[in-house]
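1. Return a 3D structure for these sequence lines:
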Amino acid sequence: MLNSLDDHAIMLKVKAGDVEKLGLLYHRYSRRLFGFFYRMTSDSATSEDLVQNVFMRMLKYKHSYSERGNFEAWTFHMARNVHKDHLRKNKRYTWQEDMSGWEAHLKHNDTQEAFHQKTDELEYLSRAMQALSEDKREILELTRFQKMKYEKVGDLLGITESAVKVRVHRALKALKENYLKLDGPALGSMSNQAGAD
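-> You can find the predicted model right below:
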């Protein structure tokens, strides 16, 4: 029965004092939040810590959740704030290559040659992403990886939907330029995406 409740209804129960229900929201959102933080930091341990911080803040600020709220937008608003706080404390990130999870998946599904090609592409793409400015990396994370609608991202960032489209286009263009500067292997899908937006 509880699984059929939407995120908003569950968060209202948490707000009303049934804090154990936050566990269900953790189950639904922790992987997405980890992905968001990992692509912003390139560090697994840091990302895990930041996910925990988001849910601790949810408990602390549950009273601020609106009766007409959007849980997804509220969650990523908190995640952005947690990330900004982390940046302020740590000044900057160091690049770390942590490809072990991808390698295990690719080795299982591909020939040796295809495996090496894909891991090269992922490494170059990840490095190109890290070379982007913070705002460009964030806009791609929200729209491409978290697959949030442009309208929701606009609400989250306090800009219009058309401004989101412009920022995504610029970020994809910068990502492509960074990738090519690294002399990475051909990545046609990214080029097509950058041209399509």
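2. use CA for all of it now, contacts and neighbours both
-> Will do.
3. centroid residue for this protein?
-> Central residue of the chain (C-alpha atoms, centre = their mean): residue 36, 2.1 Å from the mean position.
4. Need the contact partners of whichever strand or helix holds residue 38.
-> Using DSSP states H and E, residue 38 sits in helix 22-41. With contact meaning C-alpha atoms under 8 Å, 6 or more residues apart in numbering, helix 22-41 is reached by 7, 10-11, 14, 44, 46-48, 50-51, 55, 76, 79, 83, 93, 126, 129-130, 134, 137-138, 141-142, 145-146.
5. Please convert the buried members of those into ChimeraX selection syntax.
-> Burial among those is assessed by 16 or more other C-alpha atoms under 10 Å; the matching ChimeraX selection reads:
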select :7,10,11,14,44,47,48,50,51,55,76,79,83,126,129,130,137,138,141,142
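6. among the contacts of helix 22-41, which are in helices?
-> Judged by DSSP state H, the subset of those located in helices is 7, 10-11, 14, 44, 46-48, 50-51, 55, 76, 79, 83, 126, 129-130, 134, 137-138.
7. Please generate a structure for the following sequence too, so the two can be compared:
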Amino acid sequence: MTDDRHLVERARAGDADAFGVLFEHYHAPILNYLNRMVSDRALAEDLTQDTFIKAYKSLPKTDPDLAFKAWLYRIATNTAISHLRRGKIVRWLPFVGEHETRAERIDSQVTRTSDISAALDQLPKHYASILLLRHYQGLSLAETAQALDITENAAKLRLFRARKAFAKIYEDSPLSGEEDLR
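-> Take a look at the predicted model:
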């Protein structure tokens, strides 16, 4: 985290090499997050590029105490949502919170993937995004709140409601079985 803070300070001052290091560090996680959101690798790559361009242009104007990781995920989320608002189609991919062996996961992946994807598709975007940020990307509650530009208490409440809505939709799925994804 200290390295990030130092790199962000340098990048804010116009050091392109420092931003390049941040890019290398966060490119894959942002790309994977966006790919999970849009289910289209090429589109996710475009959105990732847009995210980093926006970050590069905006960084000099940010607060010196910027939580860079959360801020970058906020830009990525907003970039994807803006893309959706322009009428593009999004398919949310699997959010799986279980602990199971690799063999069990492979055996049930096809069925679960379809059901989980369908359940996430039915959720409002603000619920799906908080589930993906918190459980798939592994952001802390504070980072998730910052990424979504909401308070931690609002994030807790939204996460609770998102889990409840997801569980209801998933449990109503004909193929969901007895798995608990909460």
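8. can you tell me what part of the second structure the helix holding residue 38 of the first structure aligns to?
-> Counting by TM-score structural alignment, helix 22-41 of the first structure falls onto residues 19-38 of the second structure.
9. For that stretch, give me the average deviation versus the first structure.
-> Its aligned residues in the first structure lie a mean 1.8 Å from stretch 19-38 of the second structure after superposition (mean C-alpha distance after the TM-score superposition for the first structure).
10. buried set for that stretch?
-> In terms of neighbour count (16+ other C-alpha under 10 Å), stretch 19-38 of the second structure has its buried residues at 19, 22-23, 27, 30-38.
11. Which member of those is positioned nearest residue 107 of the second structure?
-> Distance to residue 107 of the second structure, by C-alpha to C-alpha, is smallest for residue 36 among those, at 21.1 Å.
12. ok, the closest one to residue 136 of the second structure distance?
-> Residue 36 of the second structure sits at a distance of 9 Å from residue 136 of the second structure (criterion: C-alpha to C-alpha, to the nearest Å).
13. Three-state assignment for the counterpart of residue 66 of the second structure in the first structure, please.
-> Using TM-score structural alignment, the equivalent of residue 66 of the second structure in the first structure is residue 69. Here residue 69 of the first structure takes the coil state, with states given by DSSP: H, G, I helix; E, B strand; the rest coil.
14. Residue 69 of the first structure is in contact with residue 6, isn't it?
-> No: Residue 69 of the first structure lies out of contact with residue 6 (C-alpha atoms under 8 Å); the separation is 12.0 Å.
15. And the two? Which one has more around it.
-> Between residue 69 of the first structure and residue 6, counted using other C-alpha atoms under 10 Å, residue 69 has the larger neighbour count: 14 against 11.
16. residues contacting the closest residue to the more buried one other than its chain neighbours?
-> What sits nearest to residue 69 of the first structure in space, not counting adjacent residues and going by C-alpha to C-alpha, 6 or more residues apart in numbering, is residue 8, at 7.0 Å. Residue 8 of the first structure makes contacts with 69-71, as judged by C-alpha under 8 Å, 6+ apart.
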